[in-house]
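> How does the following fold in three dimensions:
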Amino acid sequence: MSVRDVIVVGVDGSRESLEAARWAAARAKQSGWELDIVCAYALPSYTAASMDSGFAAVDDNAIEASAQAVVAEAAEHVASFGVTVATIAQQGDPTGTLVELSKSARMVVVGTRGGGGFADRLLGATSSALPAYSHCPVVVVPRHREGSEFVPVERIVAGVDGSHQSSAALEAAVGEAAAWDATLTAVEAVPMASSAGSLAWLPPAVDRSEILSDVRSQLRTLCDHASADTDVTVRAHALDGNAAMLLAEFSTAVDLVVVGSRGRGGVRGLLLGSTSQSVLSHSMCPVLVVPSRRSEDEHTPRPKWRRR
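Below is the predicted model of the structure:
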């Protein structure tokens, strides 16, 4: 299936989904892409017993009309961005619908919570279905905070751990930095200080600053490779600490956090790595989750990014 220059945003009429739509429209404008606004809905099923009990049947046409109103409101909400918008009100499971649409989209955007359980099904306490199964990058816009407003992406941080997935995330982060004309910092966490850290067993005589220096050198090489065909400058930092905690902390000072869908030790078919899940749960800014699925598809051309 060919990839279109389109961003898909899932909406449900909630304030959070309208914020996601604004983020998606702003991103589409940066690259001249189109925007598909989607509301997927399920029609209720009724048993014979419930019909005989006198329960009033919900008008299927009314449900469809409500979904049409949701996408129309979202389209009006983003009209000022001047991007080409298509609205889709479609019967079906919201998660499954967005995963299917992700096969031909550049990006899918959702909010963290919805009014009717839409995004709760995506990113509830026990599920991270869309970022885990999407065929393209997914941006998760966090729950609205009172007094917060949409801001363009000016500062990006990407989590790197040397895995294939994080390399794909770094390449995507370079693309985002080019599209937004934003600064980009790549961070690799080396958990040495805490007793739970993977390198906590190192003897005191080992120069831990030297270890961080070596990791940073390797990260610098990765960053140079990822940004080689662009005008983007990537700053590289190797820090002592837990990756999820560091990225969550960075999220309070940047405008976008980029992570891979699975890191080291990930098992194919598993939902999301623990770092990705934790960042999605605690980030104060939008999070871009980059799947490995499309990067492994040899039939999908890799876009060449240049700073605007």
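
> When you work out contacts or count neighbours from here on, use the C-alpha atoms and nothing else.
Fine.

> secondary structure class for Ile7?
Per DSSP: H, G, I helix; E, B strand; the rest coil, the secondary structure class of Ile7 is strand.

> Might you report the residue contacts of it?
By C-alpha atoms under 8 Å, 6 or more residues apart in numbering, the contact set of Ile7 is Ala24, Ala28, Trp33, Glu34, Leu35, Asp36, Ala105, Arg106, Met107, Val108, Val109.

> do you know how far it is from Thr233?
Per C-alpha to C-alpha, to the nearest Å, Ile7 is found 26 Å from Thr233.

> Tabulate the contacts of Ile7 in a markdown table, adding columns for distance to Arg155.
Formatted as a markdown table, the contacts of Ile7 follow (distance: C-alpha to C-alpha, whole Å):
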| residue | distance to Arg155 |
| --- | --- |
| Ala24 | 17 |
| Ala28 | 18 |
| Trp33 | 21 |
| Glu34 | 24 |
| Leu35 | 23 |
| Asp36 | 26 |
| Ala105 | 24 |
| Arg106 | 21 |
| Met107 | 19 |
| Val108 | 20 |
| Val109 | 19 |
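
> now the other sequence, so there's something to compare against:
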Amino acid sequence: MSDVDPDPTPSPPTPSSESPAPRLVFGDDGSAAADVVWLWINNHHWPGWRISVVTAALPGIGAPVGSERSTLHPWDPAHPRRLFTDDAEVEHLYAETDPRLAIDSCSDAALVAVGPRGHGVWKKLHMGSTTDWLVGSHRPLAPVVIVRSARATQKVLLCTDGSDHAAAGLQALFDLPWVDGCRVGVLGVDDVNNRTQDAVVDAVEQLRAHGVSHVTHDVVSAVPHTATFDVRSTILASIAEQSPDLVVVGARGTGGLRGLLVGSVAAAVVNHTACSVLVAKSS
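The predicted model follows:
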């Protein structure tokens, strides 16, 4: 791994006051995992953002609840979530519906934050968790961060392969208002297209232009695996070695990834790492 010293560059322009506030949607089911997500949110600054605390539960057996109760609406919970600072607006929303549909209805979300597991009804029915749904096939509809640790993010690992989905991962990282103070490593895995090096260099240059103070990069060779390359095991090994606070991946990839199931790399990172993971919006 090598260090890249950034050249002094001006900060990106401040968005116009007429621009809508970026929206962070927090899927809150009241579980211990949700408590960790909320503490993670609190341990980062979100100046100018709007934070929607979304809680949903299936209605009881009986007559239909009607659209007013089945769609997200403001509510006052007995124990509201509160921020340590006042740099973001917080609202609480509730609906009597499938939690997955409630979060999906937040179509303007700039980021969705959830825990890796909860005690929701879908887990009890063995039908797949809300988290599984959010990062499943043809998803995410918005960038999703699966939070496993409440600590503030200091070290980020960005995985890139030169695909449009990897570019979306870089953009999702840029959209985080606190990323400039992080150390960001760019990881590329050599594959049959031999374009990984260019993709890594391009990502490093964009990070420098964005104002990230410390950037490193690393290109590693994938483990040969019959007609394809097993990039999953290579990426997981690199993550374990580097121990980042946050890993950023695209929803799916190209090159050596084409021989694998669509989305399998993102799924492997989400399911088999101990750190938090940001999965970019599917393009």
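
> Provide the TM-score value for the superposition.
Scored against TM-score structural alignment, normalised by the length of the second structure, the superposed chains reach a TM-score of 0.71; 239 aligned residues with a C-alpha RMSD of 3.5 Å.

> preserved in the second structure, out of the contacts of Ile7 of the first structure?
Retained in the second structure: Trp33, Glu34, Leu35, Asp36, Ala105, Arg106, Met107, Val108, Val109, out of those (criterion both residues aligned by TM-score structural alignment, their matches' C-alpha atoms under 8 Å).

> what do we get in the second structure for the fourth one?
Asp36 of the first structure maps onto Ser52 of the second structure when the alignment is built from TM-score structural alignment.

> Burial check on that match, number of neighbours?
21 (other C-alpha atoms under 10 Å).

> Pretty sure it sits in a helix.
No - looking at Ser52 of the second structure with three-state DSSP, it is strand, so not inside a helix.

> I'd like the next helix or strand past the helix ranked longest in the second structure.
In the second structure, taking DSSP state H as the definition, the longest helix is helix 196-210. Scanning forward in sequence from helix 196-210 of the second structure by DSSP states H and E, the next helix or strand is strand 214-221.

> which other helices and strands contact that following strand?
Applying 3 or more C-alpha pairs under 8 Å, 6 or more residues apart in numbering; DSSP states H and E, we find strand 214-221 of the second structure packed against strand 2-4, strand 183-190, helix 196-210.

> change it to 10 Å
Judged by 3 or more C-alpha pairs under 10 Å, 6 or more residues apart in numbering; DSSP states H and E, the packing partners of strand 214-221 of the second structure are strand 2-4, strand 155-160, strand 183-190, helix 196-210, helix 231-242.

> Which one of those lies nearest to Val36 of the second structure?
strand 155-160 (18.4 Å; C-alpha to C-alpha).

> Have a look at how far, on average, that closest one is from the first structure.
Superposing on the first structure and averaging over aligned pairs (mean C-alpha distance after the TM-score superposition for the first structure), strand 155-160 of the second structure comes out at 0.6 Å.

> mind listing what's buried in whatever helix or strand comes next after that strand?
Downstream of strand 155-160 of the second structure, the next assigned helix or strand under DSSP H and E is helix 164-174. For helix 164-174 of the second structure, burial by neighbour count (16 or more other C-alpha atoms under 10 Å) applies to Asp164, His165, Ala166, Ala167, Ala168, Gly169, Leu170, Ala172, Leu173, Phe174.

> Please list the residues outside helix 164-174 of the second structure that contact it.
By C-alpha atoms under 10 Å, 6 or more residues apart in numbering, the surrounding residues in contact with helix 164-174 of the second structure are 110-111, 142-144, 156, 158-161, 163, 175, 179-180, 184, 186, 199, 203, 206-207, 210-212, 247-254, 278-283.

> one more time with 6 Å
Identification of contacts with helix 164-174 of the second structure by C-alpha atoms under 6 Å, 6 or more residues apart in numbering yields Thr160, Val249, Gly250, Ala251, Ala280.

> Thank you kindly, that will do.
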